[in-house]
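Chemist: Take this sequence and fold it.
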Amino acid sequence: MRTAYTVDTVRAAERDLMARLPDGTLMQRAAAGLAAACADLLGRVYGSRIVLLVGSGDNGGDALYAGARLARRGAGVTAVLLSPDRAHPGGLAALRRAGGTVARPGTAGQHIDRAHLVVDGIVGIGGRGGLRPDAAALAERAAAARAAVVAVDLPSGIEPDTGEVRGPAVRADLTVTFGTHKPGLLIDPGREYAGSVRLVDIGLDLPAEGELEALQHADVAALLPRPSAESDKYRRGVVGIAAGSARYPGAAVLAVWGALRGGAGAVRYVGPAGKAVIARFPETLVSDQGPGRAGRVQAWVVGPGAGDDAGPVAEVLDSDVPVLLDADGLRLADRDAVRARTAPTLMTPHAGEAAALLGTAREEVEGARLPAVRELAARYRATVLLKGSTTLIAGPDGGTVRVNPTGTPWLATAGSGDVLSGLAGSLLASGLSALDAAGAAAYVHGLAGRHAADGAPAGAHDVAEAIPAVWRDISGA
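Modeler: As a prediction, this is how the structure comes out:
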């Protein structure tokens, strides 16, 4: 599992470590890792032209010391000092001793245009807000040049704790981050600016729980349900699907499809799309008597393609089993009924639906995804899976938020969310907590999207079909 920590936590860990180390050791560790990453990206260091964009803080010092290491290997290294009187003195002296130079006033653009590599050491994790005009001009020049851009710890201009971009910011091809991931590297829009991320271990002692955590293969493999010799279809869990309408029968089919691939022993379908469901999946237990008369289930999924019929949503919310609310269910649900539930509730909005639930603009949710998912979870006393370019999952207790590292833009297709809802509901029915069911489902669904698309357009049904192969890969079967 990858864990990301806030600036305050990282700073505290750095202070504790520096108190036990000789002066300057931590910066040298960071600079060594940064120089190695730059060398790997260049391929050939000797004769390459490198420009350092150097701010006034330790971030600039990291860049200068790394530049000195690269200059000793034969690179032509030029530092552009944004605040010449405040540049890190030790780093600047090291660069000059190694043969590096400082750009003369007015020549920064020329050096950037000729560079093979530009290193962004303008501001680090202590920065807030967008870049100032002089720095923004250099970032724009670097983006227009043919050089690769490497960010030191975090692209300058990105909010480190949230991934928000509140003004001009550096767009990096590679970000070399030190000690631990920062939330802004894992959450869009900041993640988009970071490019590839390389973590350099500098010896920080960090707490077990961070601000964010990203599941990996081994974590998800441990969560996915496996039947035992004593299992039968009921012991494996039964998931109920209350979805679809005369206008949207396909939503019901896709939700059932996802549920059947999610490991539950049986799927009960309730709604007006029963004929379409049974024609595609004859193993489904179909009822038209409403959720209360459908039979025993261990979890409900309600809302995909439901149209304007609020009755099934209210009936499901009144049950005493875990409930996943999606799509029309989010709009039709009585909000007080959601808050009053004692059994777990999992809500799966996209940014537009989240904005409606919060009473704000979609752009605000997309620009500040982490605060939005936390606020939704707290306001509705539910676990919330916020779908989008970065999928985030927050619990009602305000603990660590999960970020899903899988997925592809090809998943932005009609019905994809219905498949995800069925998959997550099936995992809920198998006994996983709302947080674990959401995290595992998002991970599997994202990989299935990659597998189905393989660089080309794919439909929601392709994603559902790809789930078994992905499941086997994750579990090592």
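Chemist: contacts, neighbours, all on C-alpha from now
Modeler: OK.
Chemist: and stretch 461-470, which residues are buried?
Modeler: Buried residues in stretch 461-470, counting neighbours by 16 or more other Cα atoms under 10 Å, are found at 461-468, 470.
Chemist: any chance of those residues in JSON lines, with distance to Val301 too?
Modeler: Formatted as JSON lines, the buried residues of stretch 461-470 follow (distance: Cα to Cα, whole Å):
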{"residue": "His461", "distance to Val301": "18"}
{"residue": "Asp462", "distance to Val301": "21"}
{"residue": "Val463", "distance to Val301": "19"}
{"residue": "Ala464", "distance to Val301": "16"}
{"residue": "Glu465", "distance to Val301": "20"}
{"residue": "Ala466", "distance to Val301": "21"}
{"residue": "Ile467", "distance to Val301": "19"}
{"residue": "Pro468", "distance to Val301": "21"}
{"residue": "Val470", "distance to Val301": "23"}
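Chemist: I'd like the structure of this one too, to check against the first:
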Amino acid sequence: MRRAASALAGVIRERLTDAASPRVLVIAGSGDNGGDALFAASELGAGVAVDVLAVGSRVHQDGLAAALGAGARQVSVDAAAAAASGYTVVVDGILGIGTSPDPALRGAARDAVARLLDTMGDGMPRRTVAVDLPSGLQPDTGVADDVVLPAAMTMTFGAVKAGLVIGRGPDLCGELVLVDLGLGPGLADEEPAGEASVTRILEA
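Modeler: Take a look at the predicted model:
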């Protein structure tokens, strides 16, 4: 997880380069994607203001402790919505490949995404970096909920998930960056679901 988070942090820092006062919102769900996002937040360094919005039934405690220890602050959905226009980057760490066949966001996660989309409008997708896949997108089928976070960039780990290249995946994932975790040999006999437009491959 820490290797993946370091790669994610590097990509986020690239998107902060031109910002005079960079500010990041990390939306963290209950699972490993939330942990990846939180550990990445802890590595962004001085000068980057980080807000953490936890939207799951629980939060990755070690990741949260690392982020808060590095200076992040935990905020409510009301505070995040009020500050939405000031975020340079929004990190979508809500759901990953462990989602059910129905990809719909629920509860606090759905409310938070709906509020932020309503507040930021077209500005939200241009700022969002998705962890593994955009939340609300089904990883196997590319089916997507009506409340989904479109991404400017999706950093996916190990292999490109089928849902990123079929259905609504290509319209929602933005630039696709693959973090190589050494899974290539084990996937050599798998039939590709579609053509993946990977712009970069990073080593973790």
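Chemist: Could I get the TM-score for this pair?
Modeler: Between these two chains, after superposing, the TM-score reads 0.83 (TM-score structural alignment, normalised by the length of structure 2); 189 aligned residues with a Cα RMSD of 2.1 Å.
Chemist: Which of the buried residues of stretch 461-470 of structure 1 sits closest to Gly61 of structure 1?
Modeler: Proximity of the buried residues of stretch 461-470 of structure 1 to Gly61 of structure 1 was ranked by Cα to Cα; the top entry is Val470 with 44.2 Å.
Chemist: what about the closest one, helix or strand, and which?
Modeler: helix 460-475 (DSSP states H and E).
Chemist: Read off where that helix ends up in structure 2.
Modeler: The aligned range for helix 460-475 of structure 1 in structure 2 is empty, by TM-score structural alignment.
Chemist: which helices and strands sit right next to that helix?
Modeler: With contacts defined as 3 or more Cα pairs under 8 Å, 6 or more residues apart in numbering; DSSP states H and E, the packing partners of helix 460-475 of structure 1 are helix 217-223, helix 249-260, helix 416-429, helix 434-453.
Chemist: Going along the chain, name the helices of structure 2.
Modeler: Counting by DSSP state H, the segments of structure 2 that form helices are 2-15, 32-42, 61-69, 77-82, 107-120, 123-127, 169-172, 184-187.
Chemist: counterpart of Ile165 of structure 1 in structure 2?
Modeler: Just to correct that, residue 165 of structure 1 is Val rather than Ile. For Val165 of structure 1, the equivalent position in structure 2 is taken to be Ala144, counting by TM-score structural alignment.
Chemist: Who are the contact partners of its match?
Modeler: Each residue near Ala144 of structure 2 by Cα atoms under 8 Å, 6 or more residues apart in numbering is listed here: 103-104, 136-138, 168-169.
Chemist: what about the closest residue to Val253 of structure 1 other than its chain neighbours, distance to Ala255 of structure 1?
Modeler: Distances taken as Cα to Cα, 6 or more residues apart in numbering place Val277 nearest to Val253 of structure 1, at 5.2 Å, with adjacent residues excluded. Distance from Val277 of structure 1 to Ala255 of structure 1, counting by Cα to Cα, to the nearest Å: 10 Å.
Chemist: Who has more neighbours out of the two?
Modeler: Ala255 (34 against 27; other Cα atoms under 10 Å).
Chemist: Could you check how far that one is from Leu324 of structure 1?
Modeler: Going from Ala255 of structure 1 to Leu324 of structure 1 by Cα to Cα gives 12 Å.
Chemist: Report the set of residues contacting both of the two.
Modeler: With contacts defined as Cα under 8 Å, 6+ apart, the residues shared by Ala255 of structure 1 and Leu324 are Ser421.
Chemist: and the counterpart of Arg198 of structure 1 in structure 2, how many neighbours?
Modeler: For Arg198 of structure 1, the equivalent position in structure 2 is taken to be Val177, counting by TM-score structural alignment. Using other Cα under 10 Å, the number of residues around Val177 of structure 2 comes to 22.
Chemist: what's near enough to touch Val177 of structure 2?
Modeler: Contacts here follow Cα under 8 Å, 6+ apart; on that basis Val177 of structure 2 touches 153-156, 198-202.
Chemist: now swap in Thr141 of structure 2 and tell me
Modeler: 162-163, 166-167.
Chemist: Excluding sequence neighbours, find me the nearest residue to the spatially most distant residue from the centre of structure 1.
Modeler: Outermost residue of structure 1 with respect to the C-alpha centroid, by Cα atoms, centre = their mean, is Arg97; its distance is 42.0 Å. Spatially, and ignoring its direct neighbours in sequence, Arg97 of structure 1 is nearest to Ala68 (7.8 Å; Cα to Cα, 6+ apart).
Chemist: if I look at the match of Arg198 of structure 1, how far off is Phe157 of structure 2?
Modeler: The spacing between Val177 of structure 2 and Phe157 of structure 2, counted by Cα to Cα, is 9 Å.
Chemist: Number of residues surrounding the nearest residue to Gly129 of structure 1 once chain neighbours are set aside?
Modeler: Using Cα to Cα, 6+ apart and skipping the chain neighbours, the partner closest in space to Gly129 of structure 1 is Arg166 (5.4 Å). By the criterion of other Cα under 10 Å, Arg166 of structure 1 has 15 neighbours.
Chemist: Please apply the same query to Gly60 of structure 1.
Modeler: Number of residues near Gly60 of structure 1 (other Cα under 10 Å) recorded here: 29.
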